[in-house]
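Visitor: Sharing a model that was predicted from the sequence below.
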Amino acid sequence: MPLITSDSQGVFVIAVTPFNENGSLDTNSIDRMVDFYYEKGADGLTILGMMGEAPKLTQAESIEVARQTLKRSGSRPVVVGVSAPGLAAIGELTKAVMDIGAAGVMVAPPSLLRTDDQIIGYYRNVVETVGSDVPVVLQDFPLSTGVQISSKTLGAIIEAHPSIVMVKHEDWPGLQKITDLREAEAKGRRRVSILCGNAGIFLPEEMQRGADGAMTGFPYPEMMVDVCRLSRDGRYEEAQDVFDAYLPLMRYEQQPGLGLAVRKYVLAKRGAIASAAQRRPGMALSAQAVAEVEKLIERQERKLEALT
């Protein structure tokens, strides 16, 4: 399986982790979910991220999910989230998943980091732990981690560690950070791939700022595929029209604590997974919320029909 590089681009869908109603892993749904994502145009996958409920899995379960996803993905790249409070756990999981064919690993900073020096030192320790031959995605998601990484600090980390080949950009507001990274590259700094998260809520603007694609789990991957494709072709108005059709559902999915429940409900409705169940603790949609989601999907379908 190919490794990710600084030139990687496209849509790497953040995959959910399927569970049965009793909270056990639904291994039968993993294959159908992987097939679903690729059928909708994904270039690769990222598993065991925050939306994949990774903290609720044991280390053995994480490796099991990775092994099955990698096997089903064939030659397509799969990035594995290995974030953990301690470096030992990061190192152990990284070795396990790289040995079975992962394309790279993703690491978010722990919430205890506060200063620039601490952040720089942390990623130095990460690279030393996993090895400089392992491609690393730096997940910059301050809304979740509480860790603010400035453009200057991010640049220092990139310059110091060539194995950090990708930034998962999820700062909000953060469009200027994409511009800062690309401007620094124009002045001679090495290139990094930039894939964007936040459910795709700013994807049209991010692509125009110089992002290489999306790395998020919105349950309509085809939206991200189309927006990225049209943007790369310079067809920004068409990309915006496609995006606008999905925007109400994306907005609804942004509700803190409820977003994963919405996402899993839609994926189950679309046949990607058998059940919308989350492993405890996790929120479920009320009957009223389900009705709201169904209405949004109905309106979305009408808007898409008008575009064709």
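Guide: Yes, it's here.

Visitor: going forward, measure contacts and count neighbours with C-alpha atoms only.
Guide: Noted.

Visitor: Let me see the ranges of the helices in the chain.
Guide: For the chain, applying DSSP state H gives helices covering 27-39, 59-73, 87-99, 116-130, 142-145, 151-160, 175-186, 203-209, 221-232, 236-253, 259-269, 287-307.

Visitor: I'd like the ones you listed written out as a markdown table, with distance to Val13 and mean neighbour count added.
Guide: Supplementary listing: the helices of the chain in a markdown table, determined by distance: least, C-alpha to C-alpha, whole Å; neighbours: other C-alpha atoms under 10 Å:
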| stretch | distance to Val13 | mean neighbour count |
| --- | --- | --- |
| helix 27-39 | 7 | 19 |
| helix 59-73 | 12 | 18 |
| helix 87-99 | 18 | 18 |
| helix 116-130 | 23 | 17 |
| helix 142-145 | 19 | 14 |
| helix 151-160 | 24 | 16 |
| helix 175-186 | 20 | 17 |
| helix 203-209 | 13 | 21 |
| helix 221-232 | 7 | 22 |
| helix 236-253 | 15 | 18 |
| helix 259-269 | 13 | 22 |
| helix 287-307 | 20 | 13 |
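
Visitor: What residue, apart from its backbone neighbours, is nearest Thr179 spatially?
Guide: Distances taken as C-alpha to C-alpha, 6 or more residues apart in numbering put Arg209 closest to Thr179, at 5.9 Å, once the chain neighbours are dropped.

Visitor: Is it possible to get JSON lines of the helices of the chain that adds distance to Met51?
Guide: Below are the helices of the chain laid out as JSON lines (distance: least, C-alpha to C-alpha, whole Å):
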{"stretch": "helix 27-39", "distance to Met51": "15"}
{"stretch": "helix 59-73", "distance to Met51": "14"}
{"stretch": "helix 87-99", "distance to Met51": "18"}
{"stretch": "helix 116-130", "distance to Met51": "22"}
{"stretch": "helix 142-145", "distance to Met51": "11"}
{"stretch": "helix 151-160", "distance to Met51": "24"}
{"stretch": "helix 175-186", "distance to Met51": "22"}
{"stretch": "helix 203-209", "distance to Met51": "18"}
{"stretch": "helix 221-232", "distance to Met51": "15"}
{"stretch": "helix 236-253", "distance to Met51": "12"}
{"stretch": "helix 259-269", "distance to Met51": "7"}
{"stretch": "helix 287-307", "distance to Met51": "19"}
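
Visitor: so which of these comes closest to Glu53?
Guide: Taking C-alpha to C-alpha as the measure, the helices of the chain were each checked against Glu53, and helix 259-269 came out nearest at 9.2 Å.

Visitor: can you state the direction angle for the closest one and helix 27-39?
Guide: Between the direction of helix 259-269 and that of helix 27-39, the angle (axes from the mean of the first three to the mean of the last three C-alpha atoms, to 10 degrees) works out to 90 degrees.

Visitor: Mind giving me the packing neighbours of helix 259-269?
Guide: Taking 3 or more C-alpha pairs under 8 Å, 6 or more residues apart in numbering; DSSP states H and E as the contact definition, the neighbouring helices and strands of helix 259-269 are helix 236-253.

Visitor: Contacts only, for the residue nearest to Thr179.
Guide: Residues near Arg209 by C-alpha atoms under 8 Å, 6 or more residues apart in numbering: 175, 178-179.

Visitor: one more structure, for comparison:
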Amino acid sequence: MADINLRGMGVALLTPFNEDDSVDYEALGKLVDYQLQNGTDYLVVLGTTAETPTLTEEEKKQIVNLVVTRVRGRIPIVLGVGGNCTRAIVEQLKANDFEGIDAILSVVPYYNKPSQEGIYQHYRAIAMATRLPIVLYNVPGRTGVNMTAETTLRIAREFKNVIAVKEASGNITQMDDIIKNKPANFNVISGDDGITFPLVTLGAIGVISVIGNAFPREFSRMVRLSLSGDYASARTIHHSFTELFDLLFVDGNPAGVKCMLHMMGFIQNKLRLPLVPTRIGTFEKIRDVLHQLNIKC
């Protein structure tokens, strides 16, 4: 298993679409370049923010190939490989070519609502099916079930290729429990932009960010300042984004960040059903905040 450094700001890369609903590969390439040029530490491909459930298998392959080719090993790439059928994930891990991929991000099974023992057995099967580093992803607001600190720590202690958890439970006490009791080779990554600053002060190593799609330079700087202990400077940047954090998700993800990037001239304001763009009121509020931040749109 190769070493991978996920300290800092990873960006959960979105998928741009054309007006005809096709993937806008040209815009995606430009977005990857924008991340490379502005301090992003690693990219997460085919996660929730990428609207992955709406993509075909061929589109997923083309997206991965484009990102791997564009990045050329300059920063790590983490690939979303998850689902609610353990057997299917294991078969995918054994059969697919992961050339250019440095780690996988695998979400807690959704819809099935497994028990804690079921979650453990799910990740046990995944860990034994691959030599790639694995990042767990706990997001109970989407999956319908919370992976407890006890289960997370059990997995972390038993499987050396499970290297981190992206924690998006919103439960600071739970996250702090994991940070306090984790093994040395395991880390906690924020799964929520709005709590990244306080979570880093508790010992998290960074964030897998949505807002970083639009503001990689500024948000990665906030993360680095936090990690270096310059909390006063980091707090100032954190507070400058407070209103945008709320607007990002009020109409669902990635509607908010796609609206921002559309205003900044990167992409069409297009999502695939069942997701739709932000409401006009949210659109206008985002535009006003971007103007306050002196962002041209």
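Guide: Sure, I can see it. Computed from a predicted structure; not experimentally measured.

Visitor: Please point out which of the contacts of Arg209 of the first structure the second structure shares.
Guide: Under the criterion both residues aligned by TM-score structural alignment, their matches' C-alpha atoms under 8 Å, the contacts of Arg209 of the first structure that remain in contact after alignment to the second structure are Thr179.

Visitor: Just the closest of the contacts of Arg209 of the first structure to Lys269 of the first structure, please.
Guide: Leu175 (33.0 Å).

Visitor: can you pull the contacts of the aligned residue in the first structure for Tyr34 of the second structure?
Guide: Taking TM-score structural alignment for the superposition, Tyr34 of the second structure sits opposite Phe36 in the first structure. In this structure, Phe36 of the first structure makes contact with Ala272, judged by C-alpha under 8 Å, 6+ apart.

Visitor: looking at the first structure, where would I find the counterpart of stretch 228-240 of the second structure?
Guide: Using TM-score structural alignment, the match for stretch 228-240 of the second structure in the first structure runs over residues 233-245.

Visitor: Isn't Leu153 of the second structure up against Ile179?
Guide: No - with contact defined as C-alpha atoms under 8 Å, Leu153 of the second structure does not count as touching Ile179 (9.5 Å).

Visitor: Give me the common contacts of the two.
Guide: Listed contacts common to Leu153 of the second structure and Ile179 are nil; contacts here mean C-alpha under 8 Å, 6+ apart.

Visitor: before we move on, the earlier item: okay if I get the contacts of Arg209 of the first structure as a markdown table plus distance to Phe19 of the first structure?
Guide: Putting those into a markdown table (distance: C-alpha to C-alpha, whole Å) gives the following:
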| residue | distance to Phe19 of the first structure |
| --- | --- |
| Leu175 | 35 |
| Ile178 | 36 |
| Thr179 | 39 |
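
Visitor: Which member of the contacts of Arg209 of the first structure is positioned nearest Gly282 of the first structure?
Guide: Leu175 (30.9 Å).

Visitor: separation between the closest one and Ala66 of the first structure?
Guide: Using C-alpha to C-alpha, to the nearest Å, one obtains 32 Å as the distance from Leu175 of the first structure to Ala66 of the first structure.

Visitor: And for Glu206 of the first structure?
Guide: Taking C-alpha to C-alpha as the criterion, Glu206 of the first structure is separated from Ala66 of the first structure by 29 Å.

Visitor: for Ala84 of the first structure, same thing?
Guide: Plainly put, Ala84 of the first structure is 16 Å away from Ala66 of the first structure if you go by C-alpha to C-alpha.

Visitor: go on, Asp180 of the first structure?
Guide: The span separating Asp180 of the first structure from Ala66 of the first structure equals 34 Å under the rule C-alpha to C-alpha.

Visitor: now Arg124 of the first structure
Guide: 25 Å.

Visitor: What count of nearby residues applies to the residue lying closest to Met33 of the first structure once chain neighbours are set aside?
Guide: Excluding the flanking residues, the one nearest Met33 of the first structure by C-alpha to C-alpha, 6+ apart is Ala272, at 4.6 Å. Other residues lying near Ala272 of the first structure total 21 when counted by other C-alpha atoms under 10 Å.

Visitor: so what's Ala272 of the first structure up against?
Guide: For Ala272 of the first structure, the residues meeting the contact criterion (C-alpha under 8 Å, 6+ apart) are 29, 32-33, 36.

Visitor: okay if I get those residues as CSV plus distance to Leu296 of the first structure?
Guide: What follows is the contacts of Ala272 of the first structure, written out as CSV (distance: C-alpha to C-alpha, whole Å):
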residue, distance to Leu296 of the first structure
Ser29, 25
Arg32, 25
Met33, 23
Phe36, 21
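
Visitor: With respect to Val105 of the first structure, which of those residues is nearest?
Guide: The nearest member of these to Val105 of the first structure, counting by C-alpha to C-alpha, is Met33 at 20.4 Å.

Visitor: related to what we said a few turns ago, now flag whichever of the contacts of Arg209 of the first structure is closest to Asp116 of the first structure.
Guide: Using C-alpha to C-alpha, those come closest to Asp116 of the first structure at Ile178, 18.8 Å.

Visitor: show me what contacts the closest one?
Guide: Under the criterion of C-alpha under 8 Å, 6+ apart, the contact list for Ile178 of the first structure reads 169, 194, 206, 209-211.

Visitor: Please repeat the previous calculation with a cut-off of 10 Å.
Guide: Residues in contact with Ile178 of the first structure, defined by C-alpha atoms under 10 Å, 6 or more residues apart in numbering, are 151, 167, 169, 171, 194, 196, 206-211.

Visitor: ok, now Val65 of the first structure?
Guide: When contacts are counted by C-alpha under 10 Å, 6+ apart, Val65 of the first structure touches 17-18, 25-27, 30, 47-48, 57, 80.

Visitor: Same check on Asp171 of the first structure?
Guide: With contacts defined as C-alpha under 10 Å, 6+ apart, the neighbours of Asp171 of the first structure are 139-144, 148-150, 177-178, 196-198.

Visitor: gap between the alignment partner in the first structure of Lys60 of the second structure and Val147 of the first structure?
Guide: Residue correspondence, TM-score structural alignment: Lys60 of the second structure in this structure matches Ser62 in the first structure. In this structure, Ser62 of the first structure lies at 25 Å from Val147 of the first structure, with C-alpha to C-alpha as the measure.

Visitor: Touching, Asn112 of the second structure and His122? I think so.
Guide: No - the pair Asn112 of the second structure and His122 does not pass the contact test of C-alpha atoms under 10 Å, sitting 11.9 Å apart.

Visitor: residues bridging contact with those two, i.e. touching both?
Guide: 84-85.

Visitor: how close does the closest residue to Ile211 of the second structure other than its chain neighbours get to Ile101 of the second structure?
Guide: Setting aside the residues directly before and after it, Ile211 of the second structure is nearest to Val257 in space (C-alpha to C-alpha, 6+ apart), at 6.4 Å. Distance, Val257 of the second structure to Ile101 of the second structure, by C-alpha to C-alpha: 25 Å.
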